[in-house]
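# this is the structure alone, sequence omitted:
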């Protein structure tokens, strides 16, 4: 009888990456309330004990998913910031920002859904954590707005919230119309936002 080879033990970092990848897919497919720790363990091929060794609650692993997805977004936000530093105009910067944002949606709709399709089942504590993460991105957008126009801090922040909201809603609409090219969606985004940033 052939002996089964011993299962290779993953490092802590590798195991967490595996669990987050599985959880992200389940949260996107089933929603937060439709996903349990047991589901994540089963899909990952591990026991619930292993999951709990890394994430004490389902909230914790959901936050880990959001942090990972938002880290990619934060990293890509650097691209329009570089354009601003080079003296690009608002139209060019917003076009690039749209390409980054909707490019993430096109490449990985599940990850985008985890980021921008929150559930009403989330606890107040979890919502507070997610709001804090979202506001970190909005603060960076406000910084870009401030450099694109002669806006004070209050107006820059207000515009940043509006820009974020436009992107999220346009993204949800695009998910229902996947036949529309990304370039068209980016153009809609740019043409809606740029006039406000051109005001002096």
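Arrived safely. Nothing here was measured: the structure is a model prediction, and the numbers come from that model.
# for the rest of this, base every contact and every neighbour count on C-alpha atoms.
Fine.
# dump the residue contacts of residue 114.
Residue 114 sits next to 24, 27-28, 65-66, 69 when contact means CA atoms under 8 Å, 6 or more residues apart in numbering.
# contacts for stretch 119-126?
31-33, 59, 63.
# also stretch 52-65?
16, 20-21, 23-24, 27, 32, 36-37, 114, 126, 129-130.
# tabulate the residues you listed (a markdown table), appending distance to residue 151.
Putting the contacts of stretch 52-65 into a markdown table (distance: CA to CA, whole Å) gives the following:
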| residue | distance to residue 151 |
| --- | --- |
| 16 | 42 |
| 20 | 40 |
| 21 | 40 |
| 23 | 41 |
| 24 | 38 |
| 27 | 39 |
| 32 | 39 |
| 36 | 46 |
| 37 | 46 |
| 114 | 32 |
| 126 | 33 |
| 129 | 29 |
| 130 | 27 |
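# second one coming, line it up with the first:
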């Protein structure tokens, strides 16, 4: 690839990222069905054909926005490699809640499966759950190969996290720090249970967990 092609590719990537950023804001305030491609193009300040060029369809645009949201959520949850185990757990849970708090529409779409029963969004949701399980396993044990009992415990805990987070966003009764503490405490209980069944996965040491 020559310099001109490289610059063209970078401009295309930047324009695509700009359109996704606009879409994230739009879908945060307006339902999927209420937004037409004309509406999206008007808000983005571009010709409708440009959106079709990058995303093929409104659905393709929506899925690209969800994929972008997933990438950010996983990045936030997994950026803990240089911290001790307990701090990694706190950082991971707090990063998850921060993302949900500041990107509520995207979070709800990820967790609940998007618009109706959308198989593609559900596949994205399943993938992000696997990535979050990996991030949590790394945070708790510094490993990603999970024995069945450890995986079962983390899946159960993550399902509870999703339910608690959705309820917290709907009610807004508690500060994020308190919700984080509750979820971390619940994770500590789960990790201690895992240790009883699987000594190869000991719970991180902490006086009060």
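On my side now, so go ahead. Keep in mind it's a predicted model, so treat the numbers as computed, not measured.
# tell me how they score on TM after superposing.
The TM-score (TM-score structural alignment, normalised by the length of the first structure) is 0.75; 184 aligned residues with a CA RMSD of 2.9 Å.
# ok, of the contacts of stretch 52-65 of the first structure, which come out buried?
Applying 16 or more other CA atoms under 10 Å to the contacts of stretch 52-65 of the first structure, the neighbour count classes 16, 20-21, 23-24, 27, 32, 36-37, 114, 130 as buried.
# how much space between the closest residue to residue 79 of the second structure other than its chain neighbours and residue 43 of the second structure?
Nearest non-adjacent residue to residue 79 of the second structure, counting by CA to CA, 6 or more residues apart in numbering: residue 92, 7.6 Å away. According to CA to CA, to the nearest Å, residue 92 of the second structure stands 34 Å off from residue 43 of the second structure.
# these two: who's more crowded?
residue 92 (25 against 13; other CA atoms under 10 Å).
# residue 48 of the second structure contacts residue 36, correct?
No. Here residue 48 of the second structure does not reach residue 36: they are 10.2 Å apart, not a contact under CA atoms under 8 Å.
# follow-up on the earlier one: just the ones of the contacts of stretch 119-126 of the first structure in helices?
59, 63 (DSSP state H).
# can you turn the buried subset of the contacts of stretch 119-126 of the first structure into a selection I can paste into PyMOL?
A single PyMOL command selects the buried members of these (16+ other CA under 10 Å):
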select buried, resi 31+32+59+63
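# so which residue is dead centre in the second structure?
residue 73 (3.1 Å; CA atoms, centre = their mean).
# contacts only, for that one.
Per CA under 8 Å, 6+ apart, neighbours of residue 73 of the second structure: 96, 99.
# secondary structure element for it?
Per DSSP states H and E, residue 73 of the second structure falls inside helix 58-78.
# can you tell me the helix or strand for the equivalent of residue 100 of the second structure over in the first structure?
Residue pairing (TM-score structural alignment): residue 100 of the second structure is matched to residue 105 of the first structure. Per DSSP H and E, residue 105 of the first structure falls inside helix 90-107.
# report the buried residues of that helix.
In helix 90-107 of the first structure, counting by 16+ other CA under 10 Å, buried: 90-91, 93-102, 104-106.
# after it, next one along is what?
helix 109-116.
# buried residues of the helix holding residue 73 of the second structure, list them for me.
Buried-residue list, helix 58-78 of the second structure, by 16+ other CA under 10 Å: 58, 61-70, 73-78.
# again with stretch 182-194 of the first structure
182, 185-187, 189-190, 193-194.
# and what of stretch 129-137 of the second structure?
129, 131-137.
# ok, the buried ones among the contacts of stretch 52-65 of the first structure vs residue 160 of the first structure, which is closest?
residue 130 (17.2 Å; CA to CA).
# which residue in the second structure aligns with residue 166 of the first structure?
By TM-score structural alignment, residue 166 of the first structure lines up with residue 160.
# re earlier: tell me which of the buried residues of stretch 129-137 of the second structure fall in helices.
Reading helices off these with DSSP H, I get 129, 131-137.
# ok, the buried ones among the contacts of stretch 52-65 of the first structure vs residue 161 of the first structure, which is closest?
Closest to residue 161 of the first structure, out of all of those and judged by CA to CA, is residue 130, at 15.1 Å.
# quick one, what contacts the nearest residue to residue 34 of the first structure once chain neighbours are set aside?
Ranked by CA to CA, 6+ apart and with sequence neighbours excluded, the top spatial neighbour of residue 34 of the first structure is residue 27, at 7.6 Å. By CA under 8 Å, 6+ apart, residue 27 of the first structure lies in contact with 34-35, 62, 114.
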